[in-house]
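what's the 3D shape of this:
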Amino acid sequence: MAETYDVVIIGGGPGGYNCAIRAGQLGLKVACIEMRGKLGGTCLNVGCIPSKALLHTSHLFSAAQNEFATLGIKTGKVELDLAQMMGQKDEAVEGLTKGVEFLLKKNKAEYIKGKGKILGKGKVEVALADGGTRVLETKNIVIATGSEPATLPGIEIDEERVVSNTGALSLKAVPKKLVLIGAGVIGLEMGSVWARLGSEVTVVEYLDRILPPADAEVAKEAERTFKKQGLAFKLGTKVTGIEKTKTKLKVAVEPAKGGAAETLDADIVIVAIGRKPYTEGLGLEAVGGKTDKRGVIEVTDHFKVADGVWAVGDCIPGPMLAHKAEDDGTAVAELIAGKAGHVNYDLVPSVVYTNPEIAWVGKNEEELKAAGVEYVKGKFPFMANSRARTNHETVGFVKILAEKGTDKILGAHMIGVGVGEMIAEVCVAMEFGASSEDIARTSHAHPTLSEAVRQAAMGVEGWTMQM
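Next up, the predicted model:
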């Protein structure tokens, strides 16, 4: 006989496992299906977590080579042990995946290894990883299948020489020449890692700027900084093909608006042009579910696909970010349990974990201008921040945008060391409908980098105090 559950979740990434944990906490009988063999999804296994491990260690390696001596620290010759670097990355991932599995068990959520498919209302079939199938009966189905790397037509990703973010996290040697297709978040993070470790990195971007979702002023500052770090950019350029020779890759590129073609030599090519929802073969048609041409599942504003069917995370509209998926999953579990559940997508922060970091939340200047919203901005450079000067980490600035007349904060945009942590302060302020003056009149410890946020808020009304 089929087993009966209150909730069956297809996908064990941030959206799925948070939904499972919260549903278990609320006393629901829940099962979470994951085909990867490990919980955590792309984020934990081949995305957010391993990339941060490499970003951190590659930054330490670069600092030891290039910065320690200026601080009076003599190290002698610094050598790279790439195998050990990859090993500690894998160790971190393994520990965290086991931690998620423990949390599911602790909250009485059953973890099923296999691939789930919807058979109809209240029925999910699982092709088990160790063979055979199971049919689960449930009052609610939650789709949390996440996303996968987007691909370019005519370019085959072999995860050896032409790689996605997955392969880029596990290269066995530092490539001498690396071509990176895409100047978005994933691309810039991976490019930063390998540039620090010694690669000659060329970034090819179809648009005429890097980081399309970011505030333009922040993106320009980031581009200048990355160029100083050794990254080369070919903006407004498209890749038309990759020829594989025995020892090299030849990447054919040409101007996006037309013009003379050229060829770039590479040892490794990373394709990082974004992600697409993983929704094929899910059985959506069995419950009347629909997707758009990109595969994004159509949902109501409360995550509903159909009666008793819900969807969360990267496979539905909204930013493709792990923390957004976590919030979606938690909200759906609460809705199923009869509680209120809502996620404010306008206040989901974005962070790029390069060095310096880049972070933003809310509207940027371009969006406000396009919408005809009058605003005032306050901006403060880290060069004028005491802690940043002391630490020799002065690149970047904090910018606060507030509505003219009401002073309500509309957005915040930052580039600098540690801004991925600092953005949370503005998220909380905006969630409570704060004005820039609310931040400006809130005491911040001195000397801290976070004082730059306060000073930028002061700048909205023109009373910034330097240093």
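
only C-alpha atoms for contact and neighbour calcs from this point on.
Fine.

what's the offset of the helix or strand containing residue 377 from the middle of its chain?
For residue 377, the host element (DSSP states H and E) is strand 375-381. How far strand 375-381 lies from its chain's middle: 26 Å, per CA atoms, centre = their mean, to the nearest Å.

After that strand, which helix or strand is next?
That would be, after strand 375-381 and using DSSP H and E, helix 386-391.

Which positions in that following helix come out as buried?
Neighbour counts using 16 or more other CA atoms under 10 Å place 386-388 of helix 386-391 among the buried residues.

Among these, which one sits closest to residue 174?
residue 388 (31.6 Å; CA to CA).

what about that closest one, distance to residue 216?
Distance of residue 388 to residue 216, given as CA to CA, to the nearest Å: 23 Å.

Likewise for residue 105?
For residue 105, the distance to residue 216 equals 45 Å [CA to CA].

Strands of the stretch 51-200 of the chain, residue ranges please.
109-120, 123-128, 133-143, 147-149, 162-163, 177-181, 200-205 (DSSP state E, counting those that start in this stretch).

before we go on, could you also do this sequence so I can check it against the first one:
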Amino acid sequence: MVVGDASLDIDTLVIGAGPGGYVAAIRAAQLGQKVLIVDKSELGGVCLNRGCIPSKALISAAHQYENALHAEFFGVSVGDVKVDFTKTQEFKESVVKKMTSGVSALLKGNKVEIFNGECMFINQNEARVFNDHESPRYRFKNCIIATGSRPIELKVFPFGGRILSSTEALNLPEVPKSMIVIGGGYIGAELGQMYSKFGTKVTIIEGMDTVLPGFDKDMTSLVAKNMKKTNIEIFTGAKAESAEQTDKDVTVKFSVNGESKEVTAEYLLVTVGRRPNTDGELGLDLIEVEMDERGFVKVDHQGRTNHKHIFAIGDIVAGPALAHKASYEGKVAAEAISGMPSVVDYKCIPAVVFTDPECASVGYSEQQAKDKGHKVKTGKFSYAANGRAVSLNGAEGFVKIVADEESGLVLGAQIVGIEASNLIAELGLAIEMGATLEDIALTIHAHPTLGELVAEAAEVVLGHPIHTMAPRR
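Coordinates of the predicted model:
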């Protein structure tokens, strides 16, 4: 408890304890800064508590259920397979608790002061933090704002009752018989497919011409194909117009190419993007932090706002709302405060979707590379020609590498298939270190592994593949 209204002095104030904020706080403390981190909710932010981690726990459980249902493919008989969704939710919560406890231990181990409560700027160098018990005032030399984002709520589809955001969808007490998903982006696709694997009849309504817009269509077509296998009905180029709910279900009216349609289900999940948490009582307007028309904070190549000692990272700045992007930016900001020459470079930030099959990309797509002025060459290697993939019953998918034709430098990669989320890291490293196709092809990859897919794809681009026919040029 602070007596009177005296200010406590700290080096760095971090607002928000998500994957951007807590990483920034730890890195700043490692560099000798006296750090206070403030969050009104749980350590770990949305990602660990209501996003990345709980969703992947449920997706993993759904995969286990599906594998058990089809174990006879491997000659394994498992009898009557059932889902106890209460236990599934308990598993999910145990994963979340383990991860958030780990964050707490890391912060304390690095001597970061933690305050659970709200934060409000008083001026450009002072802020008050408060909860039901105390309201100390801090004077800071530097500040890193990492307040994250929240689901966009549409006026015609307000959250409540049977209309859910991703947060509520992750906490349903039982597997619903049916669900409508508005928005076929990464959140809607992941959660819709997860519930469909548990037996839910899912309908996806997407405004663009494909699910997972932003990924190559040859990748998303495989995801759409698998979605239909689990009885997901997909409407693309569709416009959702209204919803009417009762105590038992919700009916959505929408149109496709001018034709009116409607569908009824137990729940409606709305996943049309996320909004930066830059409004509210934080007081960014009071200290005149510059923002764009969408509420994103304007920053430079080190995360600095228009005030040189105030930084912003993660979902509140431009770019994809990715946890690993926020963590990366948090490290850069903490290092910049300590005088290091660190700057952000987004060319190697991977994008991953945990659908079935998984999709992952890093660097440039073929078209992006051409738009940047490169003369490119590309090559694909199929999962179907990889022994490990076939033995895992995961022969669908491919690895595609985009390279500069003259130098052989790796410019980008796209992977769709099992473990794409893990395989993409090697290609991110290749781009980061300026590796060529030969560097990858000459690296001996263990056999039989999925990692061989990457080396084989490089050999395809080079024109001398071993385990597939060389493409005609």
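
about what we covered before: just tell me which of the strands of the stretch 51-200 of structure 1 ends up closest to residue 282 of structure 1.
Nearest to residue 282 of structure 1 among the strands of the stretch 51-200 of structure 1 is strand 109-120 (5.0 Å), distances taken as CA to CA.

so how far does that closest one sit from its counterpart in structure 2?
Following the fit onto structure 2, the mean deviation recorded for strand 109-120 of structure 1 is 0.9 Å by mean CA distance after the TM-score superposition for structure 1.

Who are the packing partners of that strand?
On a contact count with 3 or more CA pairs under 8 Å, 6 or more residues apart in numbering; DSSP states H and E, strand 109-120 of structure 1 meets strand 3-10, helix 14-25, strand 30-34, helix 82-106, strand 123-128.

hang on, the earlier thing: out of the buried residues of helix 386-391 of structure 1, which is nearest to residue 81 of structure 1?
Nearest member of the buried residues of helix 386-391 of structure 1 to residue 81 of structure 1, counting by CA to CA, is residue 388, at 30.5 Å.

Please identify which helix or strand holds the counterpart of residue 454 of structure 2 in structure 1.
Matched to structure 1 by TM-score structural alignment, residue 454 of structure 2 sits across from residue 453. Assigned by DSSP H and E, residue 453 of structure 1 falls within helix 451-460.

With structure 2 overlaid, report how far that helix is off on average.
Relative to structure 2, helix 451-460 of structure 1 is 0.8 Å off (mean CA distance after the TM-score superposition for structure 1).

Now do the contacts for the residue nearest the centre of structure 2.
Among the residues of structure 2, the one closest to the centroid is residue 322, at 4.4 Å (CA atoms, centre = their mean). For residue 322 of structure 2, the contacting residues are 314-315, 351, by CA atoms under 8 Å, 6 or more residues apart in numbering.

Kindly report the same for residue 352 of structure 1.
Contact partners of residue 352 of structure 1, counting by CA under 8 Å, 6+ apart, are 185, 189, 358-359, 420.

quick check, nearest of these to residue 410 of structure 1?
Scanning those for proximity to residue 410 of structure 1, where the rule is CA to CA, the winner is residue 359, at 14.6 Å.

burial measure for the closest residue to residue 302 of structure 2 other than its chain neighbours, as a count.
Once flanking residues are discounted, residue 302 of structure 2 sits nearest to residue 343: 4.8 Å by CA to CA, 6 or more residues apart in numbering. Using other CA atoms under 10 Å, residue 343 of structure 2 has 16 other residues around it.

Name the secondary structure element that contains residue 343 of structure 2.
Residue 343 of structure 2 belongs to no helix or strand when assigned by DSSP H and E.

Hmm, it is touching residue 301, no?
Yes. Using CA atoms under 8 Å, residue 343 of structure 2 is in contact with residue 301, at 5.4 Å.

before we move on, the earlier item: so what secondary structure elements neighbour the helix holding residue 453 of structure 1?
Secondary elements touching helix 451-460 of structure 1 (3+ CA pairs under 8 Å, 6+ apart): strand 375-381, strand 397-403, helix 436-440.

how big is the offset of the second one relative to structure 2?
Spelled out, it's strand 397-403 of structure 1. Following superposition, strand 397-403 of structure 1 is found to deviate from structure 2 by 0.6 Å on average (mean CA distance after the TM-score superposition for structure 1).

ok, the residue nearest to residue 346 of structure 1 when sequence neighbours are not counted - contacts?
Excluding the flanking residues, the one nearest residue 346 of structure 1 by CA to CA, 6+ apart is residue 362, at 5.7 Å. Counting by CA under 8 Å, 6+ apart, residue 362 of structure 1 touches 346-349, 410-412.

And the buried ones among these, selectable in ChimeraX?
Remark: buried members of the contacts of residue 362 of structure 1, expressed as a ChimeraX selection using 16+ other CA under 10 Å:
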select :346,347,348,349,410,411,412
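
Which ones among the contacts of residue 362 of structure 1 lie within strands?
Among the contacts of residue 362 of structure 1, the ones falling in strands (DSSP state E) are 410-412.

Okay, buried residues for stretch 415-425 of structure 1 please.
So for stretch 415-425 of structure 1, counting by 16+ other CA under 10 Å, buried means 415-420, 422-424.

Kindly reformat those as CSV containing secondary structure.
Output for those, formatted as CSV (DSSP: H, G, I helix; E, B strand; the rest coil):
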residue, secondary structure
415, strand
416, strand
417, coil
418, coil
419, helix
420, helix
422, helix
423, helix
424, helix
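
quick one: which of these is nearest to residue 71 of structure 1?
Minimum distance to residue 71 of structure 1 across these is 17.2 Å, recorded for residue 417 (CA to CA).

I'd guessed the closest one sits against residue 353; true?
No. Between residue 417 of structure 1 and residue 353 there is no contact under CA under 8 Å: 9.5 Å.

Name the residues contacting each of these two.
With CA under 8 Å, 6+ apart, residue 417 of structure 1 and residue 353 have no common neighbours.
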